[in-house]
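1. Sequence unavailable; structure follows:
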């Protein structure tokens, strides 16, 4: 929401808004000249032309209810962003995971190529000058957007290039079934404008099937992945240094080296998607790969939080079993001879219930696992789902269920020893526990 607010304000629209609680994002918006309140009140929408809401805003929200009663135009976040796409070539990045990183990589490559795209990404982008917000109104004719499939709102976009990193079932609380989830991605591909291109990861069975179906309907497709039969192939992926990797990219007869400053095969695939997009927008393969090498990461994606008592602490947004598995695969070479410890906070009762065994299997790749209470987000309390829902499915002794998150942080700190890598993992407020763990480690060291 803050990204859309920034982009609208940058276009000269008078923007004001409210959030449930204070935080750094609100401070940044105020510094940018926007009017922002803490707390929701009906008076905030008096006299406005349009109210923009996210999927997290319920109908009984005082501002939304007042807007409905007054007949004020109400747009979903994605509809406001789609309006900003008018008159630009647009890139919409979708998939159950990898959206934020891939979108940020596309923006980084295009900026390095001098195209100065507008972008709307659901997270901060790390640069050599420090983190920057995920929204930027560029001077170029390209808009890059992270397209959220969680509530079907990605179907509001009609992009020039649609990227699908994977079609792995998630958000079944919204879709109801795997088939409905997959049909939504077919509909997303169908919304790509005539003459546009679907960029799909052939390593993912769902995205590969989507690419084949889109071709059958006459759509243009560019596939990427590690298989020999893709259009843009990733090969020879090896770790490079503490947090990087090396690989080669083949596009037809053209080949180039890819040197990334972020770890993991999943990031090599994300980079391949971004490079593919850049080539479709006229950037050469080698130049695009070089631009990907400037990418330093996004907020909450393998985000280093500090080191104390010889223990490194990294935060990550992974909240789906496949994301957790990819994170741990990337973390293992980073840890070197040390152990990998995980403090995991499940996100949503419905997801935890549906994928409990898959979470248990993915977390099994860590040396020590502490699972804390479920972060409910938009859902009501479900007393039948908690930390033990995951831990009970792990081999005996491999995991600990600690409902209180501060107590869980203390347990992880007590388990850690010099040389270990500690990961705080999840899409909720587990991100706040890195400093807590570091403080506990620091006290022990003192």
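-> Noted; the coordinates are in hand. Computed from a predicted structure; not experimentally measured. Numbers count the residues shown, from 1 in each chain.
2. drop to CA atoms for contacts and neighbour counts, all remaining ones
-> Will do.
3. so where do the helices sit in the stretch 251-400 of the chain?
-> For the stretch 251-400 of the chain, the helices defined by DSSP state H, counting those that start in this stretch cover 265-280, 285-292, 321-335, 349-354, 356-363, 387-391.
4. Output the ones you listed in CSV, with mean neighbour count appended to each entry.
-> Below are those laid out as CSV (neighbours: other Cα atoms under 10 Å):
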stretch, mean neighbour count
helix 265-280, 24
helix 285-292, 23
helix 321-335, 20
helix 349-354, 19
helix 356-363, 22
helix 387-391, 23
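5. right, and those helices - which one's nearest residue 370?
-> Residue 370 lies closest to helix 387-391 among those, at 8.4 Å (Cα to Cα).
6. hang on, the earlier thing: okay if I get the helices of the stretch 251-400 of the chain as a markdown table plus distance to residue 429?
-> A markdown table is the format used below for these (distance: least, Cα to Cα, whole Å):
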| stretch | distance to residue 429 |
| --- | --- |
| helix 265-280 | 24 |
| helix 285-292 | 30 |
| helix 321-335 | 17 |
| helix 349-354 | 15 |
| helix 356-363 | 19 |
| helix 387-391 | 15 |
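7. this is the other structure I want to compare:
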């Protein structure tokens, strides 16, 4: 199936960040778009301002008449959050309309463009955002569907300029392994940043995770390219030409990495030469490595050294990825989305490198009972890189509690100075500490406490 036969695109749950991105893409590329959502939000307001019809009551009569005339011309995109008894959902299903999930439709869009898929258990959001920024900053007409809000553009997507022919227009897609949704993609170029054990509540075993990534790279077009972090075991699973990258070795790697004025400077070595004196404002050794992968794609697309150097220097990062909220001579506050032990280790290693002579407090909120159970020892080891850890209770997200699983599994094995508390107690606990560099870490709702933490730091 492809998107060409469709004229009308109807969304059930149009207001979500991912769904609204698809709606905007279809609208800008000449499709008639409408949709339902439960409540009005800033995102639905933006959609309406762009000419998309949105309604907020479950009423079949509110679906535009043209969308109901011909089932072959209307594609329905739905979110699994739509309840089973939803009137519009059941009407469209019973009357033979084609219903697709967001990941399936994203695959359809990407399948009609030149797809650059960025996958990995960690690093994919920053790497895909860097890749999209390098292309857009260099004047390439491209689209992008990302997993985070970019600082440069204030959105999780980039819209391509409308054109009659899309097959050569690059589309950068963050290829999500969570529910195997990246298996809807058949990219021309792919990056794989990591294949660590994660989402074991979904996959069960690390072997299942690896099998899913193997299936993903097998779908790269035979004439395509795979840029794979050195050490991953994926080369035999694809017909594409494979290149390895890392921060310090591989076909693409960094040299002369140093820190100046809280920026990372480095040279990018590639098979045909070297790009010297790149400046990356987004801190972190892991982000230098992410940049190497994005640079590899830029070179493959045909960009010049000067285009890449300028794009890297202007990359502003992604919300909740090493994001500064306070930066003075006496107080620093950094927020990061890290929720896997490898991510926590990479983040804290970079923070300690940036501030080698200062005291680092890590406030960590574990994400998921299952992930805490599966990686308690690894979390404790990574967190112990800090000088002090304030450990919060587990953010459950989609899970119910698991008997015997709490943040105490991590707390008992942390080897640095440590405090354990409920998030409701965090601000009072923080007031009792002498703080210098403070980091908030986690994928739950810890970001809601950033501004109160900032107030404490500025008044103590």
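-> Structure's in. What do you need? Source: prediction; values computed, not measured.
8. Overlay them and tell me the TM-score.
-> After superposition, the two chains reach a TM-score of 0.87 (TM-score structural alignment, normalised by the length of the first structure), with 425 aligned residues with a Cα RMSD of 2.7 Å.
9. what about the alignment partner in the first structure of residue 287 of the second structure, distance to residue 14 of the first structure?
-> By TM-score structural alignment, residue 287 of the second structure lines up with residue 267 in the first structure. Residue 267 of the first structure sits 38 Å away from residue 14 of the first structure, going by Cα to Cα, to the nearest Å.
10. Where in the first structure does stretch 169-187 of the second structure fall?
-> Using TM-score structural alignment, stretch 169-187 of the second structure pairs with 141-159 in the first structure.
11. Show residues contacting the matching stretch.
-> 55, 76, 78-79, 82, 85, 87-96, 99-100, 103, 106-107, 115-122, 170-171, 174-175, 184, 187-188, 191-193, 196 (Cα atoms under 8 Å, 6 or more residues apart in numbering).
12. Just the buried positions in stretch 63-76 of the first structure, please.
-> Within stretch 63-76 of the first structure, the residues scored as buried using 16 or more other Cα atoms under 10 Å are 63, 64, 65, 66, 67, 72, 74, 76.
13. Break down the stretch 151-300 of the first structure into its strands, ranges please.
-> For the stretch 151-300 of the first structure, applying DSSP state E, counting those that start in this stretch gives strands covering 161-164, 197-201, 220-225, 232-240, 244-251, 254-260.
14. out of those, which comes closest to residue 346 of the first structure?
-> Using Cα to Cα, the nearest of these to residue 346 of the first structure is strand 161-164, at 24.7 Å.
15. Tell me which other helices or strands that closest one touches.
-> Using 3 or more Cα pairs under 8 Å, 6 or more residues apart in numbering; DSSP states H and E, the elements in contact with strand 161-164 of the first structure are strand 89-94, strand 197-201.
16. repeat that with 10 Å
-> On a contact count with 3 or more Cα pairs under 10 Å, 6 or more residues apart in numbering; DSSP states H and E, strand 161-164 of the first structure meets strand 89-94, helix 99-112, strand 142-146, helix 178-190, strand 197-201, helix 205-216, strand 220-225, helix 265-280.
17. For the residue nearest to the spatial centre of the first structure, list the residues it contacts.
-> Centroid-nearest residue in the first structure: residue 100, 3.6 Å away (criterion: Cα atoms, centre = their mean). Each residue near residue 100 of the first structure by Cα atoms under 10 Å, 6 or more residues apart in numbering is listed here: 93-94, 120-125, 134, 145-148, 270, 297-299, 301.
18. ok, now with 8 Å
-> 121, 122, 123, 146, 298.
19. Tell me which of the helices of the stretch 251-400 of the first structure lies nearest to residue 206 of the first structure.
-> Nearest to residue 206 of the first structure, of all these, is helix 321-335, at 13.6 Å by Cα to Cα.
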